[in-house]
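> this is a predicted model, with the sequence first.
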Amino acid sequence: MPAPGPTGGGLPTWWRSSLRVRVITSTMALGIVLVLLLFNLLFAQIAQGLVGQAVDTASRDAAQRVRQAQEQFDAIDRRDNSSLNNTAFDVVGAVAPADQQTRAVLARSIGNDREAIISTNTSSDIGLGDVPMQLREALEAEEGTQQLMVTEVELGEGQPMPSVLIGSRVDIPRAGAYDLYLVYPMAREQETLDLVRRWFVVGGLGFLVLVGGVAWLASQMVTAPVGRAARVSQELATGRLDERLPVTGSEDELDRLALSFNTMADSLQNQIRQLETLSQLQQRFVSDVSHELRTPLTTIRMAGEVLHASRDEFSGPVARSAELLYGELGRFEELLTELLEISRYDSGAADLEMDRVDMVGVVNSAVAGVATLARHSGSTMTVHSSRPSLPVDMDQRRISRILRNLLGNAIEHGEGRPIEVAVGRDDLAVSVSVRDHGIGLDAEQLSHVFERFWRADSARTRTTGGTGLGLAISMEDAKLHGGWLQVTSRPGEGALFRLTLPQAAGSVVPEPPPPVLPPAPRPATEAPEPDRTPVRQVTTPSRTEESR
């Protein structure tokens, strides 16, 4: 049966089926991680350097502008509220001219409780609300020290701009302590960072393309020879034993791999050819010996029949010898017949003589043929059929042989217990099951049950003879019909063999039928029932017919 496809919960097929994809994808993933780490590290260092430089420049410039503002306030002659407000307005305009990016805010300090009040003066696109309260409180706490903060400030209607805010304390005559805040937008620094970011993105993409190309080239150098090895291996598996890997002569690891692979392929080819030669010789030997023994066996058989017919005229020991000779000649003839049949299968010369035959009748004939043997062993046989008649296209001789082998095997190993034979069908196939309740087989024995010349217990006393080829020939006969022969068993619970055949000639049963049910438990009683009938037939409707 074909292997099941990948399930939805597993890895994608493209990942599991391609070494090259895994190499390139893994390398690209590591490259992306490396690029991101380098980008973050370098960008942080550049940004820190730009911000530090902007802060230093702003601190020096703010100190100078605050000194100028304080000098202007100290030089005031008129100190009324109107004059103070005009002076404050002029100071703000002087420290933050309109033609420069610097902004200024002059506001009453938090702790100032003087009566003279100067209104808050600011540049055109900024207000006191843009100054963080944290900065105002820090300036109040340490009024003699310049306070600094880097934050985003919304200038006018534009986007928030990273800026350096510096707050300083100025003393206005009569008005008291006022805070002067200078805002230095870092527009140029932001443009520099944007430019660096763009170049980093371009460089990162270029680096990833380079890494991907290198990974593809490296994977190509490795996966191409591996792919060739895989293709050559598949060709060898299909029987093309002359396929080999090319050897470049570079003497690298892949070249040594190719040399080792070719050496292994040569060795396998030689061994397979030797095995084929031995197999052909073996088949030829078996066929020739079987045919050559036919003529002398026929002569011996005729002489043995004459002796057997005249055994009453001999003394006791001689008469018994004649009977033994006659019986062993029959077994020898059976062995030759089976060897010839095996040789036909090995040479591909086996064919079918198909006829439309009633399977139930064939089963009943096979059961009747072994009824005497079943009576001697103490077993009763019951035939269950879903219908009185089941016509099937078959080679009756071969199917009868299969049934005789299965029934003989059940009688031999059934230990005198009942044997059930079931005949059933569905829309496409017909099946015959033979169940015994004897010694059964373990898992190890089940794996060898259809092998040639194999017996479950070679030391066991046999009552039906047998060559060890019966089940092997039965398996070949079932396959020749396009069917299946299956078995299941448990030690001490008997065995169940099931033959499945297509109903129509030329068709096959493509998939093995569902697993055979385990044998039924051994009957509670070991002793045979008195006066029981050796063969009994029961017709029961199949499950399909019952559902109808």
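Sure thing, it's come through.
> for the rest of this, base every contact and every neighbour count on C-alpha atoms.
Will do.
> residues contacting the helix or strand harbouring Asn364, please?
Asn364 is located in helix 359-369, with elements delineated by DSSP states H and E. Contacts of helix 359-369 from elsewhere in the structure, counted by C-alpha atoms under 8 Å, 6 or more residues apart in numbering, are 381, 383, 385, 388-392, 396, 400, 403-404, 407, 423, 535.
> then this one, side by side with the first:
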Amino acid sequence: MNPSAAATTPSAPANQPRGLFDVLARYFKRIRTTWISSLTLRTITLIVVGSVIAMMLTGAIIVNQIKSAVYSQTVSLNIEQFATDAQIAQDRFGVTSSPTTAQSQRIALELVSSMYDPARGLIGAVLLRSPGQVNPDSAILEPATATTTKVRSLVTDELREAVRSGDHIAWQSVAIANPDGSTQPGIVIGTQITVPASGTYELYAAYSMQTQEDLLGTTFRALALAMVGLIVIISLISWIVMSLVLKPIRAASQNARLLTEGDFNSRMVVHGSDELAQLGKSFNTMAESLEEQFTRLERMSAIQTDFVSAVSHELRTPVTTIRMAGQLIYDKREDLPPALKRSAELQHSQLNNLDAMLSDLLEISRYDAGGMSLVGEKADIAEIARQVIKLSEPLALDNGVIVELDVTGDTEAEVEPLRVERIIRNLVVNALEHAEGRPVKVSIVGGRTAIAVQVQDHGVGISPEQAKQVFERFWRADSSRVRKSGGTGLGLTIAREDALIHGGKLEATGELGVGSTFLLTLPRSPGAAFTKPLALEPPQPYVIPELEPASGAVSEPEPLLVDSGVAAASEASVATAVLIDDETVIPAVHSVDNTVADSPGSSDSPAATEAKNE
């Protein structure tokens, strides 16, 4: 015998209840889901349950009334028949004034023998001598009908006491035993009879109620079948009515889905002039209104798009000419007086902003026209990010911001490098402008199916409501904020479109006063399904590091150590700390690059870092 098999055998019964519980849980969950999602099922069920309860209450009342009436009528008839038989017996005993004991015995035997008529429910009788009488010598024997029913055993002491207590007829319900061991309902009726020269006797007759019981059983079965048939009919009628009522509602739901999908030609078929027809007419009116409004908005949007595209194209040539002329003036600014030199610099800056604005407008108009196509090639997204950070160093210096780059995993994917560069540049520049001098971290993680680029700052931050609008055109969280790098308000909109054309996703979250997080996720192949390597989470509150006071006006530069979590700490240079009026001021610092190699064969060593200082 296999010991392991023997050891695992007892665990099977223990797992069985759990498996049964899971099956029942799934079954009830499926029922609950069906119940919640089906108005027809709920309505028919409630109607049927209400009908069943009503019919059961009504049936119980009817059956009780019928049963009471049948039993009362049958008992009354049996008592009348018994009273007649008892009176006839008393008359026969009184025919002879002084009968002998033998005569009285013969009359008694004939009496109980004649009291057997199954057709009218009479199944036997017995004549019993009343106790407490003297003169036992003249007493007759207590005869009983010779049948299988033992009438003597059905007579109870309570019934005999009731018969002796007065000159009237008394009766009692009993269960009569059948030869097969079963019982049938019945009654025993008794009264007193005087036998001359023998004393007082008690006459008891047993009547069967089985015929009435069978009649009531047939009635109950007929009522039950009628109830079942009625329930079926009610269910069928309810289903038909619900189908008729819900048909236009389902049609309205289907047409509403078509409207949400852009099919504004969908209409409901209207029959008659009832409430459902009014619903159809109202829906059709709404659909026509939506179609008109959408057509008008679509026409206005097309006009606006054509206008922006046309103006952008028409302005491109004169702006280029003005830029060329301005560039000549800017190049000779050192030969100009101070006032003209400043004007030349301002002109050069604003012409650059105007050119960028026109480029953004042309780009967004191309997206609106649906004329964009992706030219993909293998590229290292981490390397693209490094180039973007390097080009953004002047803005980082101007804002006094540290940029930290953290790379993990294989970051190569099939993308269009220029579009990815534009996305990362928009995110990095946006973070630098709103970081308020606090560090900005760029994290790049290569997953199995996608690559994530996360740009996180600890500046003014955005609220969850603002995060939903940050990618809308020309939207700014604070319109009064002065942007140092210019911009049109289209940068994040274009970045999102660039992410979507790759089949990726660009998301944002944050918290006011804490910072913001932008997460770009790109599949390794355009349009492929992917799982996000990073989750979108708001930044943690920034804790300003405590610095030791400098021992002079200028301190020696010290390296900044950054731990990537996998490799050793990397080295980066920082600007010198200057002590001014007992306050330590740290000027701008350059980017800190913490790169974790994906494999030994990667171009970056397992703990490679780069420090850029200028």
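Everything's here; your move. Because the structure is a prediction, the values reported are computed rather than measured.
> report the buried residues of stretch 326-340 of the first structure.
For stretch 326-340 of the first structure, burial by neighbour count (16 or more other C-alpha atoms under 10 Å) applies to Tyr326, Leu329, Glu333, Leu335, Leu336, Glu338, Leu339, Leu340.
> which ones among those residues lie within helices?
Counted as lying in helices by DSSP state H, out of those, are Tyr326, Leu329, Glu333, Leu335, Leu336, Glu338, Leu339, Leu340.
> find the nearest non-adjacent residue to the second one, please.
The spatial neighbour of Leu329 of the first structure that comes closest, neighbours along the chain excluded (C-alpha to C-alpha, 6 or more residues apart in numbering), is Arg301 at 6.5 Å.
> just the fifth one next, same as before
Using C-alpha to C-alpha, 6+ apart and skipping residues adjacent in sequence, the residue nearest Leu336 of the first structure is Ser290, 5.7 Å away.
> quick one: buried residues of stretch 13-29 of the first structure?
Residues Leu19, Arg20, Val21, Val23, Ile24, Thr25, Thr27, Met28 are the ones in stretch 13-29 of the first structure that count as buried (16+ other C-alpha under 10 Å).
> show me which of those is closest to Ser219 of the first structure.
Distance to Ser219 of the first structure, by C-alpha to C-alpha, is smallest for Arg20 among those, at 5.6 Å.
> in this structure the closest one contacts Ala218, no?
No: with contact defined as C-alpha atoms under 8 Å, Arg20 of the first structure does not count as touching Ala218 (9.2 Å).
> distance of the residue mapped onto Ile423 of the second structure from the first structure from Pro515 of the first structure?
Matched to the first structure by TM-score structural alignment, Ile423 of the second structure sits across from Ile402. Counting by C-alpha to C-alpha, to the nearest Å, the separation of Ile402 of the first structure from Pro515 of the first structure is 20 Å.
> tell me which of the two has more neighbours.
Using other C-alpha atoms under 10 Å as the criterion, Ile402 of the first structure and Pro515 rank with Ile402 on top: 24 against 10.
> mean shift between the longest strand along the second structure and the first structure?
As assigned by DSSP state E, the longest strand anywhere in the second structure is strand 183-195. For strand 183-195 of the second structure, the mean distance to aligned residues of the first structure following superposition is 2.9 Å (mean C-alpha distance after the TM-score superposition for the first structure).
> quick one: the helices in the stretch 51-200 of the first structure, in order.
81-95, 133-141, 187-237 (DSSP state H, counting those that start in this stretch).
> relative to strand 161-172, how tilted is the shortest one?
Think helix 133-141 of the first structure. Going by axes from the mean of the first three to the mean of the last three C-alpha atoms, to 10 degrees, helix 133-141 of the first structure is angled at 30 degrees with respect to strand 161-172.
> give me the buried positions along helix 133-141 of the first structure.
For helix 133-141 of the first structure, the neighbour count (16+ other C-alpha under 10 Å) marks Leu135, Arg136, Leu139, Glu140 as buried.
> now distance to Asn40 of the first structure too, for those, in TSV please.
Shown next, in TSV, are these (distance: C-alpha to C-alpha, whole Å):
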residue	distance to Asn40 of the first structure
Leu135	29
Arg136	33
Leu139	34
Glu140	37
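> dump the residue contacts of Ser525 of the second structure.
Contacts of Ser525 of the second structure (C-alpha under 8 Å, 6+ apart): Ala413, Glu414, Val415.
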